[in-house]
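Engineer: Compute the structure for the input listed below.
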Amino acid sequence: MRNEINDYQNVTKNTIGLLMISISISLLLILLVGWLTVGGHMSAYIIFNGIALITFISFFMMLLVSLYTYFRICYNKSVSVLILKWTKHSLKWIYPFLKMVGKLIKRDKNDVRKAFTLLNNKLTMSECKSYHGKDILLVTPHCLQKAHCSIKVTNSIALCQECGMCNVGDLKYLQQTYGVQCDVVTGGTLARKRIKEKKPKLIIAIACERDLVSGLMDVKGIPVYAIINERPEGPCYNTIVQKKEVEDIIKYFLRGEKK
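Structural biologist: Prediction:
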């Protein structure tokens, strides 16, 4: 959760900026194509603009509802279950468009990804559900393990010797202390397999921004809380996660308390 606090201001500005640019581009496209179509083809012009208008209004409503929900949650205001569900569904439609716009304006891809994970986390936390430890699955990529370690914890985290050289031992400790499930995976395919096998009711995923967004887009019907890892030695190599951050969020969902 400390990562979220540190990134909050930048992510908020980037999110709002991208949403406003998305709206502007949508309007310009409607006007441009309408102008190209109108010459001598009034019926086509009317049909096209009718479809475009309905599409734009639907998308614009998703943006407005998402912004409304985002700020309500940020200021600890209550949000109805219906709006929460709408926002969760609309996010997966909005993100690819925001990604495209971010690329056009040369915005750092990770800023857009952080915005997506931040809003997802706030939506997940705002539902304020309480879970049993056995219903929570911690998932992390194998790059959390030191590259020189000879033990394959992807087979089972129980094999970890807890030498203290990496955070895998911390996750093993959290698994034993809180009764959560925990898996170290080699990639998305194995992660999906473990999720299917273990059928968790909540997933706490640790990874880089790119992999987290990919997982959030891929997982259906299960709430996911995303924790961005630290990469002092570069991507996919000897990554780090703060034990306290993971432990705090486990406690949050075990109690189901509001913050």
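Engineer: Please count neighbours and contacts with C-alpha atoms only from this point.
Structural biologist: OK.
Engineer: Neighbours of residue 248, how many?
Structural biologist: Residue 248: 12 surrounding residues under other CA atoms under 10 Å.
Engineer: does it count as helix, strand or coil?
Structural biologist: helix (DSSP: H, G, I helix; E, B strand; the rest coil).
Engineer: what does residue 182 give?
Structural biologist: If you use three-state DSSP, then residue 182 falls in the strand class.
Engineer: shouldn't it be in contact with residue 141?
Structural biologist: No - using CA atoms under 8 Å, residue 182 is not in contact with residue 141; the gap is 11.2 Å.
Engineer: tell me which element the closest residue to residue 2 other than its chain neighbours is part of?
Structural biologist: Excluding the flanking residues, the one nearest residue 2 by CA to CA, 6 or more residues apart in numbering is residue 245, at 6.9 Å. Secondary structure assignment for residue 245, by DSSP states H and E: helix 243-255.
Engineer: Which elements pack onto that helix?
Structural biologist: Judged by 3 or more CA pairs under 8 Å, 6 or more residues apart in numbering; DSSP states H and E, the packing partners of helix 243-255 are helix 168-178.
Engineer: Show me what the helix it packs on is packed up against.
Structural biologist: If contacts are counted by 3+ CA pairs under 8 Å, 6+ apart, helix 168-178 sits against strand 181-185, helix 243-255.
Engineer: Now the terminal residues of stretch 124-136, how far apart.
Structural biologist: 13 Å (CA to CA, to the nearest Å).
Engineer: Could you verify my assumption that residue 116 touches residue 215?
Structural biologist: No - the pair residue 116 / residue 215 is not scored as a contact, 11.9 Å apart, by CA under 8 Å.
Engineer: quick one, which of these two is more surrounded?
Structural biologist: Taking neighbours as other CA under 10 Å, residue 116 and residue 215 compare with residue 116 leading, 23 against 18.
Engineer: For residue 60, see how far away the more buried one is.
Structural biologist: Residue 116 is 17 Å from residue 60, by CA to CA.
Engineer: Next, the second sequence, to be compared with the first:
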Amino acid sequence: MKALEKKLTDKIKQDKSVEILSVSSWCFPIQTIEFKYKPVKRFTMDILMKMVLLSCQQAEIAEPKELSDLLLVEELFIRDLLQNLQKTGLVEKEEYYQLTERGKKQLENGIFEEAQEEEIQELLYSSNHKAFLVGDIEQLDDFDEFPEAFAYASEEPIAIENEVIIQALQENRPVSEDEESSENTVQTFITSIESIETVQINDIPCMQFILYNKEKDLLYVRVWNTLTGFWDESLEKLLTEKELLNWREKYLDRIGNL
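Structural biologist: Below you'll find the predicted structure:
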């Protein structure tokens, strides 16, 4: 932390109008959260699949052979395709094959969805930020000692809308070699989450600088987040809301003498 403090101090002092009033360090908690989900692959429907779905929608098809004769396609192939459409919930059969509501919607859009095997992905969540943070948690091993806990540290459970979680998972989901080599007509999407579990909580060291700009008569704080490697505006805003009046009282005489 000493080396980091020197590096940041030198950076701040490049602005001659800024005075460093105080330097301190503390840790806020980051939760490693494990998400389980089954993504779906979306394909542009080929002509045969569209013809099978249209036939089931418009005609009374009781057996695969009837559809095979109608479309002039081998019966075994039609049978396998119908089984797949039933398995994926696009077609159902009582007396005749007919489209489900899902089948009608996918036919209308020309897109076929196929469920994939379960996947597991971990994201780093900060309750203080109410957001996911991006960084290498393993780099924390480089710290020999950790400072004290942040005065306003929060370990509340994740509180983010489902759509935001899915978007974060989608953006950070590793792409397999098969997906990279496939055509643009095939895409994999996360549409729902099966389970959410906090598996670990780590302390993230931060460096806090209370600063005074003489030209602007401005007292403010900068916080360096070692996980992200950037100044952290969220933590700075939180500290300003909680501590600005106290800082003014504490450093009033010193500010007056600058």
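Engineer: Next, the TM-score between them, please.
Structural biologist: Once the chains are laid over each other, their TM-score by TM-score structural alignment, normalised by the length of the second structure reads 0.20; 83 aligned residues with a CA RMSD of 6.0 Å.
Engineer: Which helix runs longest in the first structure?
Structural biologist: helix 2-38 (DSSP state H).
Engineer: for that one, packing partners?
Structural biologist: Applying 3+ CA pairs under 8 Å, 6+ apart, one finds that helix 2-38 of the first structure makes contact with helix 42-74, helix 81-104, helix 109-126.
Engineer: let's see 10 Å
Structural biologist: helix 42-74, helix 81-104, helix 109-126, strand 224-228, helix 243-255 (3 or more CA pairs under 10 Å, 6 or more residues apart in numbering; DSSP states H and E).
Engineer: Quick check: the gap between residue 188 of the first structure and residue 112 of the first structure.
Structural biologist: 21 Å.
Engineer: Between the two, tell me which one has more neighbours.
Structural biologist: It is residue 112, of residue 188 of the first structure and residue 112, that has more neighbours when counted by other CA under 10 Å, with 24 against 15.
Engineer: Isn't the more buried one up against residue 15?
Structural biologist: Yes - assessed by CA atoms under 10 Å, residue 112 of the first structure is found in contact with residue 15 at 6.9 Å.
Engineer: any shared contact partners between these two?
Structural biologist: 98, 102 (CA atoms under 10 Å, 6 or more residues apart in numbering).
Engineer: Helices of the second structure, start to end?
Structural biologist: 2-12, 47-58, 64-71, 75-87, 101-109, 162-172, 177-181, 233-256.
Engineer: Adding distance to residue 209 of the second structure and mean neighbour count, write these out as a markdown table.
Structural biologist: Shown next, in a markdown table, are these (distance: least, CA to CA, whole Å; neighbours: other CA atoms under 10 Å):
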| stretch | distance to residue 209 of the second structure | mean neighbour count |
| --- | --- | --- |
| helix 2-12 | 9 | 12 |
| helix 47-58 | 63 | 16 |
| helix 64-71 | 74 | 16 |
| helix 75-87 | 60 | 16 |
| helix 101-109 | 55 | 15 |
| helix 162-172 | 31 | 14 |
| helix 177-181 | 45 | 10 |
| helix 233-256 | 10 | 13 |
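Engineer: ok, now which ones touch the nearest residue to residue 31 of the second structure once chain neighbours are set aside?
Structural biologist: Closest residue in space to residue 31 of the second structure, ignoring its immediate chain neighbours: residue 201 at 4.5 Å, by CA to CA, 6+ apart. Listed by CA under 10 Å, 6+ apart, the contact partners of residue 201 of the second structure are 29, 30, 31, 32, 33, 124, 125, 126, 155.
Engineer: and which of those residues is nearest residue 249 of the second structure?
Structural biologist: Nearest to residue 249 of the second structure among these, counting by CA to CA, is residue 29 at 29.1 Å.
Engineer: Starting from residue 180 of the second structure, give me the distance back to the closest one.
Structural biologist: To residue 180 of the second structure, residue 29 of the second structure is 36 Å away according to CA to CA.
Engineer: Within its local environment, how many residues does residue 29 of the first structure see?
Structural biologist: Neighbours around residue 29 of the first structure, by other CA under 10 Å: 12.
Engineer: check contacts around residue 227 of the first structure.
Structural biologist: Contacts of residue 227 of the first structure by CA under 10 Å, 6+ apart are 1, 3-4, 114, 117-118, 121, 140, 204-209, 212, 241-242, 245-246, 249.
Engineer: and the gap between it and residue 250 of the first structure?
Structural biologist: Counting by CA to CA, the gap from residue 227 of the first structure to residue 250 of the first structure is 12 Å.
Engineer: Give me the common contacts of the two.
Structural biologist: residue 204.
Engineer: Check what contacts stretch 24-34 of the first structure and list those residues.
Structural biologist: Contacts to stretch 24-34 of the first structure, defined as CA under 10 Å, 6+ apart, come from residues 18, 21, 35, 37, 42, 44-46, 48-49, 52-53, 55-56, 59-60, 101.
Engineer: All set now, cheers.
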